[in-house]
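Trainee: all I have is the shape, not the residue letters:
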């Protein structure tokens, strides 16, 4: 995993946003190309959102591309292009919660901060909560803190994540006993599928009329098309001019 071979804060930040909701294998495919296209905070911040979304294609959950673009702008404007080594400050950036901020602190700055992600959660439920259900992260956090290798948190967390991934590969998924576990809703016919389809249509840069978009996405989305277009416009992805939609 190339993001484990660097301590560059920008590279780590990009990888952590990508890994939030996308499998490692897919992130590995997209990570290098994204950094080649946007090699610095400044170049990402000044890029058009449409170009960022285009480069993001294949990773899913496109809101993260917008958050990453906005975060780059804030790093440049608020922190003079230098990512702060501060979990609380990092958690104020768009799309960055406390756990992602903790991961960035550990992997970019070697800070012994406490955080939980899906594989870490899996390990601690497996070891400390055998046979128990509805285990909350609040129950896990003290254990994560007590076991943390403060001399080398980066390698410790890497090892935990690898072990958690191995548990899942063996067919054991203790995360199903987490209070925070929920099944992924079906993708086919969903609003998420429609959002992605619309953005893929528009990444070429050519404005499209509503009728053209409707024809391209198919009748199965007819009932939600205008609502999803409105959402994407309100979120800053799209703009409409003379009854044609285009990426900002």
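Mentor: Nice, I can see it. The structure displayed is predicted, hence computed values, not measured ones. Numbers count the residues shown, from 1 in each chain.

Trainee: rest of the way, CA atoms for contacts and neighbours
Mentor: Will do.

Trainee: gap between residue 70 and residue 45?
Mentor: Residue 70 sits 7 Å away from residue 45, going by CA to CA, to the nearest Å.

Trainee: try this one next to it:
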């Protein structure tokens, strides 16, 4: 079975979906068969890949709430090796609906495990919260990648995410690892450099070498319905995500993450 990676941070605006989409696309560009699963009610992962919401087609909502097979919600993308399970506007109320179901925290895991053997990587994009949808993403995953913006409160927010991961390990997924911390939206100023240095000093090898810069082309790409490598392959944003995918493939593959 391939590596199941959840991209999670309870803080919004840190490049979580951008990382999920472009990491998945970059892995696929290297001919790693990859499935991107969107459990964020905003559904931005799908739109960033040019997949229009079609309520007549199955989404992750029907998988989680109606026990539909995950395979029936898979959509093809422009990239040969990248498939998508899109979100749905119905996910907005899914937290309350899930709360009434049995095994509410492991419904995504049960679904993903049926398809994971067909992919080298499954990348799960979670909402910026610590509700049941994110909990499902953490229970389903083997490893977590945490996108982190180099700002004043970054370490405080990171501590909250790591505490949640510890709770999930203790209660539902003892094998869950932190596969890495990726510094995003980086601007080379004194504060960002200080925060980056502190994070690297504290977490050492858990921090990816690759840093994702603030990049105009990277921010433009979603409005064109394309991952950055199909929008501007020469941009710094594209090169950074290709490098990150190379790190993921080299450091983990199917072997597992960091403790």
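Mentor: Looks like it arrived, so ask away. Predicted model only: the values in this text are computed from it and were never measured.

Trainee: TM-score for the pair, please.
Mentor: After superposition, the two chains reach a TM-score (TM-score structural alignment, normalised by the length of structure 1) of 0.29; 126 aligned residues with a CA RMSD of 6.1 Å.

Trainee: what about residue 70 and residue 45 of structure 1, which has more around it?
Mentor: The neighbour comparison of residue 70 of structure 1 against residue 45 (other CA atoms under 10 Å) goes to residue 45, with 22 against 18.

Trainee: counting contacts, what elements does the helix ranked longest in structure 2 pack onto?
Mentor: When every helix of structure 2 is counted residue by residue (DSSP state H), the longest turns out to be helix 154-171. Judged by 3 or more CA pairs under 8 Å, 6 or more residues apart in numbering; DSSP states H and E, helix 154-171 of structure 2 is in contact with helix 132-140.

Trainee: just checking, what packs against the helix or strand following the helix it packs on?
Mentor: Once the chain leaves helix 132-140 of structure 2, the next helix or strand it forms, by DSSP states H and E, is strand 143-149. Packing partners of strand 143-149 of structure 2 (3+ CA pairs under 8 Å, 6+ apart): strand 3-7, helix 16-29, strand 177-186.

Trainee: got the angle between strand 143-149 of structure 2 and strand 177-186?
Mentor: Going by axes from the mean of the first three to the mean of the last three CA atoms, to 10 degrees, strand 143-149 of structure 2 is angled at 20 degrees with respect to strand 177-186.

Trainee: now strand 143-149 of structure 2: buried residues?
Mentor: 143, 144, 145, 146, 147, 148, 149 (16 or more other CA atoms under 10 Å).

Trainee: can I get these in JSON lines with distance to residue 62 of structure 2?
Mentor: Formatted as JSON lines, these follow (distance: CA to CA, whole Å):
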{"residue": "143", "distance to residue 62 of structure 2": "25"}
{"residue": "144", "distance to residue 62 of structure 2": "24"}
{"residue": "145", "distance to residue 62 of structure 2": "26"}
{"residue": "146", "distance to residue 62 of structure 2": "27"}
{"residue": "147", "distance to residue 62 of structure 2": "28"}
{"residue": "148", "distance to residue 62 of structure 2": "31"}
{"residue": "149", "distance to residue 62 of structure 2": "33"}
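
Trainee: helices of structure 2, start to end?
Mentor: Counting by DSSP H, the helices of structure 2 are 16-29, 44-48, 60-66, 94-98, 107-115, 132-140, 154-171, 190-203, 216-220, 228-231, 236-251.

Trainee: residue 6 of structure 2 is nearest to which of these?
Mentor: helix 132-140 (6.0 Å; CA to CA).

Trainee: and the closest one, what does it pack against?
Mentor: strand 3-7, helix 94-98, helix 107-115, helix 154-171.

Trainee: quick one: that helix to strand 177-186, angle?
Mentor: Using the same axes, to 10 degrees: helix 132-140 of structure 2 against strand 177-186 is 130 degrees.

Trainee: tell me the buried residues in helix 132-140 of structure 2?
Mentor: Of all the residues in helix 132-140 of structure 2, those buried under the rule 16+ other CA under 10 Å are 132, 133, 134, 135, 136, 137, 138, 139, 140.
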